[in-house]
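Engineer: pasting the sequence and the predicted coordinates here, then a few questions.
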Amino acid sequence: MSRVWNFSAGPAALPQSVLEQAQRELLDWNGSGASVMELSHRGKLFMGLAAQAEADIRELADIPADYAVLFLQGGATQHFAQIPMNLAGEGDTADYIVTGHWGEKAASEAAPYVKVKIAAHSRDEGYMRLPERASWQLDPRAAFVHYTPNETIHGVEFHAVPEVGDVPLVADMSSDIFSRPLDVRRFGLIYAGAQKNIGPSGLVVMIVRRDLLDRATRPMAKIFRYAEHAANDSMLNTPNTWGWYLAGLTFKWMKEQGGLAAMATHNDAKAAKLYEAIDSSNGYYRNPVALESRSRMNVPFTLHDSKLDPLFLQESEAAGLLALKGHKAVGGMRASLYNAVPLDAVKALVAFMQDFAARHG
């Protein structure tokens, strides 16, 4: 079997050593004689796994004790609605900073549960740049401020945490969590679908300030209330045990690589190499995003002639470069460079792009 270079936007590449360990342990995990997927989440073995995963994530991101770490389900999309259910009461407003497709969707899904105010957006620029901070219209009485630090489809990224005063800052970090050092104390709540930088799809990791769990919002079933999940160590119902296990292995892998500072160095090098290839191609390839807003995680690019797109995709796949087709909303190509994508993958992509341009110029 030959492994390909995986540039998928998600579900995305996992570290090869993590996959190999999971393969070795699939039939007999931790000497139990059974797969981790077959064991009770209430049993001593899995409870130990869960505790270790939380300890590792707390160490990685320097998460203080006054923040709860939750391992949830539903994907980030479910939490677009569930977050306002938990953080906003009847009649409350929330500010949304909309910088792409996922910010739009978060605001739309929140609307039944909170009065959504679009405090800033870059829709008029086609989401090709971030809105100037001075233009944001924030309400100091808002229940929270929501933003998407990295937009996977449009390829824009905040390179610093925005200052929003005393209002809790909520971040959908699905596509950039743990890609660089993280100051958790700047946030009220961080959530992320696991399938890009943490593990497989079906798991959501949430880091939430404990005082926000005490907000009196509205009547709801226990399963929707984050405070109930925190009180039950994320085991209010049967969790995604496989996803939790793989996330735990990935946390250990990140620690072995040198932690989040090492992840940042790794990711910066990959993005710089790919952007350099695009910018030095004399217009053969083009990235449409404003320089100061470019994402390190998701790099969209177009060819000088869109008629070559099908051929580029056909030849790149034959060369072992997987999932380079851009999202239908923007077209073209997209290379996702999450933590588990090695620099060698980017080197292979750049070499292919240069060869393709030479042959089809």
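Structural biologist: All right, it came through fine. Numbering: from 1, shown residues only.
Engineer: can we go C-alpha only for contacts and neighbour counts from here?
Structural biologist: Fine.
Engineer: where along the stretch 101-250 of the chain do the strands fall?
Structural biologist: Under the criterion DSSP state E, counting those that start in this stretch, the stretch 101-250 of the chain contains strands at 115-121, 145-147, 150-151, 156-157, 169-172, 189-193, 204-209.
Engineer: dump those strands into CSV; add distance to Asp95 as well.
Structural biologist: Formatted as CSV, these follow (distance: least, C-alpha to C-alpha, whole Å):
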stretch, distance to Asp95
strand 115-121, 5
strand 145-147, 5
strand 150-151, 18
strand 156-157, 19
strand 169-172, 10
strand 189-193, 14
strand 204-209, 18
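Engineer: now render those strands as TSV, adding mean neighbour count and distance to Thr265.
Structural biologist: Below are those laid out as TSV (neighbours: other C-alpha atoms under 10 Å; distance: least, C-alpha to C-alpha, whole Å):
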stretch	mean neighbour count	distance to Thr265
strand 115-121	19	30
strand 145-147	26	24
strand 150-151	28	18
strand 156-157	26	16
strand 169-172	23	22
strand 189-193	25	21
strand 204-209	23	23
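Engineer: to Asp233, which of those strands lies closest?
Structural biologist: Counting by C-alpha to C-alpha, Asp233 lies closest to strand 204-209 out of the strands of the stretch 101-250 of the chain; the figure is 12.2 Å.
Engineer: report the angle between the axes of the closest one and strand 189-193?
Structural biologist: In terms of direction (axes from the mean of the first three to the mean of the last three C-alpha atoms, to 10 degrees), strand 204-209 departs from strand 189-193 by 180 degrees.
Engineer: and for strand 204-209, what's in contact with it?
Structural biologist: Here strand 204-209 makes contact (C-alpha atoms under 8 Å, 6 or more residues apart in numbering) with 66-76, 187-194.
Engineer: swap in stretch 65-73?
Structural biologist: With contact meaning C-alpha under 8 Å, 6+ apart, stretch 65-73 is reached by 54, 202-211, 229-230, 233-234, 239-240, 244.
Engineer: okay, buried residues for the longest helix along the chain please.
Structural biologist: Of all the segments of type helix in the chain, defined by DSSP state H, the longest one is helix 259-279. For helix 259-279, a neighbour-count test (16 or more other C-alpha atoms under 10 Å) marks 259-264, 266-268, 270-271, 274-275, 277-278 as buried.
Engineer: comparison target, given below:
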Amino acid sequence: MSKRAHNFCAGPAALPTAVLERARAEMLDYQGRGLSVMEMSHRSDEYTAIAEKAERDLRELLAVPDNYKVLFLQGGASQQFAEIPLNLLPENGVADYVDTGIWSRKAIEEAQRYGRINVAASAKAYDYQAIPAQAEWQLSHDAAYVHLASNETIGGVQFDWLPDVGDVPLVVDMSSDILSRTIDVSRYGLIYAGAQKNIGPSGLVVVIVREDLLGRARSACPTMLNYKVSADNGSMYNTPATYSWYLSGLVFEWLKEQGGVAGMEARNRQKKERLYGFIDNSAFYSNPIAPSARSWMNVPFRLADERLDKAFLEGADARGLLNLKGHRSVGGMRASIYNATGPEAVEALIDYMTEFEKERG
């Protein structure tokens, strides 16, 4: 087998090698059936078993309470920006949104097409390098829900606390940090996550929604976007993203073998502390994010001289350290260290950063 590179891509992101190897082994002949999962009817007994096991494993990993539905949908997290207000925001109602970066702003812009949106707090005053304390938030007294992004992949800003919004449903985009550390699902009304970071390949979005929030969709909500329709049909109102769902199930099995979410949290804590610690102790590299808001999953950093960025990236690529270029909107570098990017990848990156600093610093 050819050597695997260390992939720091923000998404589609690295997948566990063991998962890819198993998928390869089952590619042409799934468990003796003589066909690929990609060729299976989603109504077949074989595929139904795959889908049901994936849901059971995810429920176990996150300790999802029985009064929540787990949906495996299409359209990615960005489609949820419209699907959420269509399902949860009454025609004349208001929803509260917290702006902490590009993805939460995209959610706000889309939701404004469907109703009144109150931006209860914004990190703009902090140059999107910190999260406003809840004392600064201006929540509505009658909000249908409160929306936030738990982790901003582009800016590298993450909540390390959970806001108190009373009985109002808390709706959270967890696309880039779901399954990376333990959470209490019962504290949320709805969690959604695009798959291509910590769950599986692109083409799938997971929605975990409390049952009492189903059946509230507007009459104009498209059938395909109605959560209750999806829940009533086991996420199979139409043909789902079968192969992405299957691969995500393999990732859930792999996560259980790694000690579950608690095991991943310990490993991820080690990775982020090692990388941030190195950056903070260097005069050549820097990270601008307030320590309390630093992302565990996406670590942006800058070189002391941005004219060296190209050489840094070329050297990294030559060493199999891939996709370190920062998002075009912020520049610099970004190392995404999701679950499948192990401690050895972080150590290889630090070794290269040390070498580059000695040569160019």
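Structural biologist: In hand now; what should we look at? Bear in mind that the values here come from a model prediction, so they are computed numbers and not experimental data.
Engineer: where does the TM-score land?
Structural biologist: Put the two chains on top of each other and the TM-score (TM-score structural alignment, normalised by the length of structure 1) is 0.99; 360 aligned residues with a C-alpha RMSD of 0.8 Å.
Engineer: hmm, back to that, quick one: distance of the helix or strand just after the longest helix of structure 1 to the chain centre.
Structural biologist: Note on helix 259-279 of structure 1: by DSSP states H and E, the next helix or strand toward the C-terminus is strand 285-286. A distance of 25 Å separates the centroid of the chain from that of strand 285-286 of structure 1, by C-alpha atoms, centre = their mean, to the nearest Å.
Engineer: now strand 285-286 of structure 1 on structure 2. Mean distance?
Structural biologist: Compared with structure 2 after fitting, strand 285-286 of structure 1 deviates on average by 0.2 Å (mean C-alpha distance after the TM-score superposition for structure 1).
Engineer: against which helices or strands is that strand packed?
Structural biologist: Helices and strands touching strand 285-286 of structure 1, by 3 or more C-alpha pairs under 8 Å, 6 or more residues apart in numbering; DSSP states H and E, are helix 259-279, strand 298-303.
Engineer: quick one: the shortest one to helix 259-279, angle?
Structural biologist: It stands for strand 298-303 of structure 1. 10 degrees.
Engineer: quick one: the very next helix or strand once past strand 298-303 of structure 1 to structure 2 mean distance?
Structural biologist: Scanning forward in sequence from strand 298-303 of structure 1 by DSSP H and E, the next helix or strand is helix 309-318. Its aligned residues in structure 2 lie a mean 0.3 Å from helix 309-318 of structure 1 after superposition (mean C-alpha distance after the TM-score superposition for structure 1).
Engineer: and helix 309-318 of structure 1, what's buried?
Structural biologist: Neighbour-count burial for helix 309-318 of structure 1, with 16+ other C-alpha under 10 Å as criterion, is recorded at 309, 312-313, 316.
Engineer: ok, now stretch 349-361 of structure 1?
Structural biologist: Burial within stretch 349-361 of structure 1, assessed by neighbour count using 16+ other C-alpha under 10 Å, is assigned to 349-350, 352-353.
Engineer: nearest to Leu26 of structure 1 among those residues?
Structural biologist: Leu349 (32.2 Å).
Engineer: now do the helices in structure 2.
Structural biologist: 17-25, 45-62, 76-88, 102-111, 227-232, 242-257, 260-280, 309-318, 343-360.
Engineer: tabulate those in JSON lines, adding columns for distance to Val171 of structure 2.
Structural biologist: As requested, the helices of structure 2 are exported to JSON lines (distance: least, C-alpha to C-alpha, whole Å):
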{"stretch": "helix 17-25", "distance to Val171 of structure 2": "30"}
{"stretch": "helix 45-62", "distance to Val171 of structure 2": "16"}
{"stretch": "helix 76-88", "distance to Val171 of structure 2": "9"}
{"stretch": "helix 102-111", "distance to Val171 of structure 2": "11"}
{"stretch": "helix 227-232", "distance to Val171 of structure 2": "14"}
{"stretch": "helix 242-257", "distance to Val171 of structure 2": "22"}
{"stretch": "helix 260-280", "distance to Val171 of structure 2": "21"}
{"stretch": "helix 309-318", "distance to Val171 of structure 2": "37"}
{"stretch": "helix 343-360", "distance to Val171 of structure 2": "31"}
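Engineer: of all these, which lies closest to Arg33 of structure 2?
Structural biologist: helix 45-62 (9.0 Å).
Engineer: mean shift of the closest one relative to structure 1?
Structural biologist: For helix 45-62 of structure 2, the mean deviation from structure 1 after alignment is 0.6 Å (mean C-alpha distance after the TM-score superposition for structure 1).
Engineer: map Tyr243 of structure 2 onto structure 1.
Structural biologist: Alignment note (TM-score structural alignment): Tyr243 of structure 2 maps to Trp242 of structure 1.
Engineer: hang on, isn't that match packed against Met37?
Structural biologist: Yes - between Trp242 of structure 1 and Met37 there is a contact under C-alpha atoms under 8 Å: 5.6 Å.
Engineer: hang on, the earlier thing: I'd like the buried residues of stretch 349-361 of structure 1 as JSON lines, with distance to Arg123 of structure 1 appended.
Structural biologist: Shown next, in JSON lines, are these (distance: C-alpha to C-alpha, whole Å):
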{"residue": "Leu349", "distance to Arg123 of structure 1": "31"}
{"residue": "Val350", "distance to Arg123 of structure 1": "31"}
{"residue": "Phe352", "distance to Arg123 of structure 1": "33"}
{"residue": "Met353", "distance to Arg123 of structure 1": "30"}
